[in-house]
Structures are given as C-alpha cells and as structure tokens.
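Peer 1: This is a predicted model, with the sequence first.
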Amino acid sequence: MYFPLRLLPFIATALLMLVSSGTAADEIRVAVASNFAHTLKAVASNFETASGHQVKISIGSTGKHYAQIHHGAPFDAFFAADSKRPALLEAKGAALPGSRFTYALGKLVLWSPKAGYVDAQGKVLETGDFQHLAIANPRLAPYGRAAQEVLQKRGLWETLKGRAVRGENIAQTFQFVKSGNAGLGFVAWSQIKRPGQAVSGSWWEIPANLYAPIEQQAVLLNDSRAAQEFVRFVQNEESRQLIRSFGYDLP
C-alpha cells in the first residue's frame, strides 16, 4: 500500500501510540504475601517469557495488602497468605466474583541457622538457652497466627511470649533469625527450602495438627486480559509443580 511521504510522520506517531498503549496494558500489578514472594517471582519469570507481559510484584503482609486494596490500591491480583482476606474482598465486591482459588498450602517450621540446635520434636522451645524467639505478628500474618496456635497447644505461649520478637510479616521474621537477632523462630518452610538446594541450619517441621491449615488464596481484582492470563498460568501443572518445589503443599 502506498502512502504519500507527507503522511509518514503521522503514521509513525500513530503506530508508536498503539505500541505504547499495548505495552502499558500488559503490565500486571500483583500484591503478594511475603512468604510466597520468591516462588511467585519464579512463576512470573516463566510467564513473562511465555507471554511477553510484565509482572510488577509488591511484597508485604497479607493484612497490610488487604487494607491497601480496601482503600483503592491499584492491584490487578492479590496472592494472600490466607483465605480470609480474599473472601472478604470478594464479599465486599472488590474482587471479581468466582475468581478466588487456593494456590498453595503453607507449612510452618521452627528454624535456626545453627546446625544441630533445633531438634526434630521442637523440645528446644522448652530446654533451649535462647533469649529471643522470632514470630510474625499474629494480628497481621497468618504464619504468626499459626505459630501462636502451636505454642498454645504445647502449653508454652504464656511462658515464651515475653521473649518473642515480632516481625511485621514472615519475611521480617525470617530476617530476625537469619541475622542472629533471634536464636530461632517460626518461619515458612518455603523460606528455607529452595529447589535443588540443601536446607541449612536445623529445623522442626511442625505437625499439621498443631495449627489450622494455612490455605493461601488468590483473587483477581480486575478483569484485564493479561491478569486473567497470569492467574490461569499460575494454575497450570508446570507452575503447580514449581510451587511444590519451593516447599508448599498443593490443594
């Protein structure tokens, strides 16, 4: 097709506008609970390669993300560390009806970077000579709530809560232990488990009957095509097996 030379600058500008608008539309803004951040980054990298879309990830506590979304934060999807907040958003009409699904089942461990320190039954909580025990804030973080349940069932909550240092989220809690500011702490198994790598330190993998299931759910916050594609990608079999390799159980 022939275009007069005088029209070429206008045609080029129009094409540039189309490309620019397409690129902006293909950025997906995702709020994610801190325990799932490393895993979601791995899944998102695969998605970006396969789709050409870009995934912008915001990491934080489930409680804080919920409050931000409730006040209008412009996220396209929310990957929470519980099922309560996504259900509330759906009930309030802030999420797409029917989009909520369970993407992972979290696992809680008691961990220390010191080899041989945490025993396989968690008796170190009663006998260990530690000054600080790291725990995520039970009011904000589902893993912190689970840790409190474990201590209560072991009859240790009243004894140890005075020695607890509380992280705003599970990522901060993990840093307390990793840095040595706390001798040991309740963290997500996914924080110390990496595909193809040996787990460092010592840990107690806490029996599931000591805390309520950590059912981690996601929900769509708008119906953009790219966001829907991303959510479907997270649920495919390849992504599910990647999630499992980072230390989660699957629904």
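Peer 2: All right, it came through fine. Residues are numbered from 1 along each chain as shown.
Peer 1: Please count neighbours and contacts with C-alpha atoms only from this point.
Peer 2: OK.
Peer 1: Quick check: residue 201 vs residue 144, distance?
Peer 2: Applying C-alpha to C-alpha, to the nearest Å, the value for residue 201 to residue 144 is 21 Å.
Peer 1: hold the first one in mind and look at this next one:
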Amino acid sequence: MFRALAFCLAILAACTARAGEVQVAAAANLGPVMDRIAAAFARDTGHRAIVALGSTGKLHTQVRNGAPFEVLLSADAATPSRLVEEGLAVSGTQFTYALGRLVLWSAREGVVDPRGDVLRNGAVTKLAIANPRVAPYGAAAMETLQNLQLLARWEPHLVTGESIAQAHQFVASGNAGLGFVALSQVAENGLIARGSGWIVPARLHAPIQQDAVLLKAGAANPAATAFLVYLRGNAARAILRHGGYGI
C-alpha cells in the first residue's frame, strides 16, 4: 500500500512540476468569459492562466513599456500585427479566435427596440461608448453612428469610458440611459439576456475581428503555447460561442 501511495505521489509531483503559469493580457470585452476559459484551461491542462483585462490600446502600450504579458487576446487584428512588426510578438502565431458583436443596450426592459429605432425617435439621453482611440468596440460604435447619419445628434451626449467594460458599467449603473457594448457583456447562450438591446447589423461597421498572438515574453513558456492551442480547441470555442461571440 505504501509503495503504491509513494508511486501516486511521485506521479502527482511530476505533473505539478510540468504545470506552469501564463500571463494573459485580454481585451476588456472578454471579461464575462475569461474566468470560464481560464478555469477550463486549468482543469484540462494543469496550467494556470493569470488574466489582466483592459482596453486593447492600453494593453498595447503596456506591452511596449515592458509589461510581462506572454499572450495577448486583442479586440482587433491590427494590434497583434503591429506588435509583430515592432518585434514584441512572435511572427506566425497570430490567429482570429472570435468575432465580436456590437449591441445598443439599455439596462431597462423595453427601452431599446429590436431595430434600434430608439436612436432616431427616442428621447435623447446619455449614450455610453468605449474610447474609440483605444477600444475597437468604441471605434465600431462611432462608425455605426456615422453610417446611420446620427453622429451629430448624439455626439454632444456621448459618455466615453476607458474601455468597453467601463462603458457597460455606465449603462448598468444608470449613469447613461443607453450604450454601445459588447454582446458578450449582456448575453447568455448568444442572446441578449438582460435589459433590452439591438444587435447592430454587421454592415454598419467594420468587422470586429479579435486576434490572439504569442508575445516575445512567452516564446519560451510551454504554458503560453498551450494556452493558445487551447483557445483554438472545442472547449474554449464553446465558451466563446455561448458568451455571444462569432467563431
């Protein structure tokens, strides 16, 4: 019995020794799904993902300033490409892990109609968006207003958050009556589950193509490579799909 116990402990110690950690910088829109992805990753691989959330622009700046991130999950495709060009990410590791979806959302039921006509006909209120200079969802919101020819109407009433997470908080708290947020922030099983909202048609803004890339700091870390492999697998894709992302 003691010999068998010693053997099991030896196997457990070997597995623990092989387990590692990866520092993941993730776009703020991923907040609602990253805990589930990290938990599933740990369960299935033994590795641990340490996740920091922020606007894509802010995360890019932090990487350039030496932050020890090893993987970037961006809210766009341009930032990972830029990091490769800057020598801060590993060439050939960039891929699209999700397609983001923009939603006009109110925390209250019955405020936003299924066609988004509230933008034209509803009472003017504060409209929350993420900073379009650093957050791709904010840029998509501005592009949507421009294509609807409603920017002039709403621009004086915009409330700008540093990230899509802060824009969502403005609306959830009632500080803004409406906001452009990520579907992932208000979705269950890919559908709006809280308040009322209009999923913005893809034709009204450029695709929100969300890419991942291995950063140079993680090039020698097996856990970083394992995380990117896991992100492309069925378990992570199912979590993303349930959270409201296109795959």
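Peer 2: Nice, thanks for sending it over. The shown structure was predicted, so the numbers you read here are calculated from the model rather than taken from an experiment.
Peer 1: Compare residue 201 and residue 144 of structure 1 (neighbour count), which wins?
Peer 2: Using other C-alpha atoms under 10 Å, the more surrounded residue of residue 201 of structure 1 and residue 144 is residue 144, with 26 against 15.
Peer 1: May I see the buried residues of the helix or strand hosting the more buried one?
Peer 2: Here residue 144 of structure 1 sits within helix 142-153, counting by DSSP states H and E. Using 16 or more other C-alpha atoms under 10 Å as the test for burial, helix 142-153 of structure 1 gives 142, 143, 144, 145, 146, 147, 148, 149, 150, 151.
Peer 1: Return the residue of structure 2 aligned against the second one.
Peer 2: So the one you mean is residue 143 of structure 1. Matched to structure 2 by TM-score structural alignment, residue 143 of structure 1 sits across from residue 137.
Peer 1: In contact with that match, which residues?
Peer 2: Residue 137 of structure 2 sits next to 75, 102, 129, 130, 164, 180, 181, 182, 208 when contact means C-alpha atoms under 8 Å, 6 or more residues apart in numbering.
Peer 1: Could you list which of these belong to strands?
Peer 2: 102, 129, 130, 180, 181, 182, 208 (DSSP state E).
Peer 1: among those residues, which ones are buried?
Peer 2: Neighbour counting by 16+ other C-alpha under 10 Å classes 102, 129, 130, 180, 181, 182, 208 among these as buried.
Peer 1: Not counting residues beside it along the chain, what's closest to the first one?
Peer 2: When you say that, I think you mean residue 102 of structure 2. Closest residue to residue 102 of structure 2 apart from its sequence neighbours, by C-alpha to C-alpha, 6 or more residues apart in numbering: residue 182 at 5.0 Å.
Peer 1: Tell me how far the residue nearest the centre of structure 2 lies from residue 5 of structure 2.
Peer 2: The centre of structure 2 sits closest to residue 30, judged by C-alpha atoms, centre = their mean, with a distance of 2.9 Å. Look at residue 30 of structure 2 and residue 5 of structure 2: by C-alpha to C-alpha, they are 42 Å apart.
Peer 1: again, but for residue 45 of structure 2
Peer 2: Relative to residue 5 of structure 2, residue 45 of structure 2 is positioned 23 Å away (C-alpha to C-alpha).
Peer 1: These two: which is more packed in?
Peer 2: Taking other C-alpha under 10 Å, residue 45 of structure 2 and residue 5 do not tie; residue 45 has more neighbours (15 against 10).
Peer 1: Now do the same for that one: its match in structure 1.
Peer 2: So residue 45 of structure 2 corresponds to residue 51, using TM-score structural alignment.
Peer 1: try residue 157 of structure 2
Peer 2: The alignment partner of residue 157 of structure 2 in structure 1, by TM-score structural alignment, is residue 163.
Peer 1: so what's that match up against?
Peer 2: 131, 132, 133.
Peer 1: what about 6 Å?
Peer 2: 132, 133 (C-alpha atoms under 6 Å, 6 or more residues apart in numbering).
Peer 1: now the strands: where do they sit in structure 2?
Peer 2: Secondary structure of structure 2, counting by DSSP E: strands at 21-27, 48-54, 71-73, 95-100, 102-106, 127-130, 158-161, 178-182, 187-188, 191-192, 196-199, 208-214.
Peer 1: Average offset of the fifth one relative to structure 1?
Peer 2: The superposed strand 102-106 of structure 2 is, by mean C-alpha distance after the TM-score superposition for structure 1, a mean 0.4 Å from where its aligned residues fall in structure 1.
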